[in-house]
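[1] My questions concern the predicted model and sequence given below.
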Amino acid sequence: MPTFTDGQPVIVALPTEDRRKSHDFYTALGLKATGEPGGDGLPEPLQFEVNAGLRLMFVPPGGFGWVTNNRPTASGEQTECLLGLPVGSPRDVDTVVGTARQAGGTIVMEPAQQPWGYSAVFADPDDHLWQVTAG
């Protein structure tokens, strides 16, 4: 069994068509971008710290294809994964979803009580799906 590095965050890389739009959307959600500014004034690579153990990294299609040997990515009509975001209370679910809506996200499932908790799903500007849940 390999030894994974302790203390280093897991990085989830997602393709983005528009770095500025991704930056503005995730900043509006309250996430902090990390790194030194690139030529466009945004951190390069564009990463957000979700918590001490997780970072999101947004990569333009050319760079994403370079790393994945040009494997196709899912279109906006396909779902390849659902990212889960646990929050502390139903009110926090409502707040995150409201903020996502105001920042240009698409609400896929309005906040409601589900068997697994109070939950909602939204899509970011690149159609990546987020399920926000208060257990």
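    Alright, I've got the coordinates. Note that this is a predicted model, so its numbers are computed, not measured.
[2] hey, let's count contacts and neighbours off CA atoms from now on
    Fine.
[3] Which positions within stretch 7-14 qualify as buried?
    For stretch 7-14, a neighbour-count test (16 or more other Cα atoms under 10 Å) marks nothing as buried.
[4] And for the longest strand seen in the chain, what's in contact with it?
    Using DSSP state E to define each element, the chain has its longest strand at strand 106-114. If you take Cα atoms under 8 Å, 6 or more residues apart in numbering as the criterion, strand 106-114 is touched by 93-94, 97, 100-101, 118-125.
[5] So which elements touch the lengthiest helix in the chain?
    Criterion DSSP state H: the longest helix present in the chain is helix 90-102. Here helix 90-102 touches helix 19-28, strand 106-114, strand 117-123, strand 129-134, going by 3 or more Cα pairs under 8 Å, 6 or more residues apart in numbering; DSSP states H and E.
[6] closest to Leu46 out of the ones you listed?
    Closest to Leu46 of the helices and strands packed on helix 90-102, according to Cα to Cα: helix 19-28, at 7.5 Å.
[7] and that closest one, what other elements does it pack with?
    Helix 19-28 sits against strand 32-34, strand 46-51, strand 54-59, helix 90-102, with contacts defined as 3+ Cα pairs under 8 Å, 6+ apart.
[8] Comparison target below:
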Amino acid sequence: MSMMMFLNLPVTDLERSKKFYVDLGFEVNPQFTDDSAACIVLDDGHLYVMLLTHDSYARFTSKSIVDSTTASEGIFSISADDRAGVDALADRALAVGGSFSYEPQDMGFMYSRSFQDPDGHLWESVHMDLSAVPQHLPELPNAAEGSVSPPR
């Protein structure tokens, strides 16, 4: 049995957010889309992003909604076939309303670029060459210590 994953994200402006993801090249599944939610198809049959108005999102949790423009709730990574694919998605995100997050990270075997959607949710486009992964992973940069370039 194959599994499906739905990533639920609260958004402040559903139409703006929906447009951002469509402009990135993803499709909307109308079956699960209305005036309080939009289902964005990342990988048909497997991976979806549910954009939910705050009222709609609040029906699923008693926890407060994180202000993703000032706090991190997670980093959501989308794989690309190659480095050019990483750059293409990140460049497209910046061109259609996303914002810069961090400088590209190049570890040789892994290359990534980060961006934020209009609500500040952190996304990363990443390519990993599994055949080149070292036996012992190198130490990763630490944003809290200033070794990762902060947002511009």
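    Perfect, thanks for sending it. Since this is a predicted model, take the numbers as computed values, not measurements.
[9] hmm, back to that, I'd like the helices and strands packed on helix 90-102 of structure 1 written out as JSON lines, with distance to Ala74 of structure 1 and mean neighbour count added.
    Output for those, formatted as JSON lines (distance: least, Cα to Cα, whole Å; neighbours: other Cα atoms under 10 Å):
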{"stretch": "helix 19-28", "distance to Ala74 of structure 1": "17", "mean neighbour count": "17"}
{"stretch": "strand 106-114", "distance to Ala74 of structure 1": "17", "mean neighbour count": "15"}
{"stretch": "strand 117-123", "distance to Ala74 of structure 1": "14", "mean neighbour count": "21"}
{"stretch": "strand 129-134", "distance to Ala74 of structure 1": "12", "mean neighbour count": "21"}
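[10] Looking at the ones you listed, spot the one closest to Pro37 of structure 1.
    Among these, helix 19-28 sits nearest to Pro37 of structure 1 (Cα to Cα), with 12.1 Å.
[11] Could you tell me how far Met5 of structure 2 is located from Asn29 of structure 2?
    Distance from Met5 of structure 2 to Asn29 of structure 2, counting by Cα to Cα, to the nearest Å: 14 Å.
[12] next one: Gly74 of structure 2
    Look at Gly74 of structure 2 and Asn29 of structure 2: by Cα to Cα, they are 24 Å apart.
[13] of those two, who's got more company?
    The neighbour comparison of Gly74 of structure 2 against Asn29 (other Cα atoms under 10 Å) goes to Asn29, with 14 against 10.
[14] Quick one: map the more buried one onto structure 1.
    In structure 1, Asn29 of structure 2 lines up with Thr34, judged by TM-score structural alignment.
[15] Excluding chain neighbours, give the residue nearest to the most centrally placed residue in structure 2 in space.
    Geometric centre of structure 2, nearest residue: Trp123, 2.8 Å, by Cα atoms, centre = their mean. Here the nearest residue to Trp123 of structure 2 in space, its sequence neighbours aside, is Phe76; by Cα to Cα, 6 or more residues apart in numbering that works out to 4.7 Å.
[16] That neighbour maps to what in structure 1?
    In structure 1, the residue matched to Phe76 of structure 2 (TM-score structural alignment) is Leu83.
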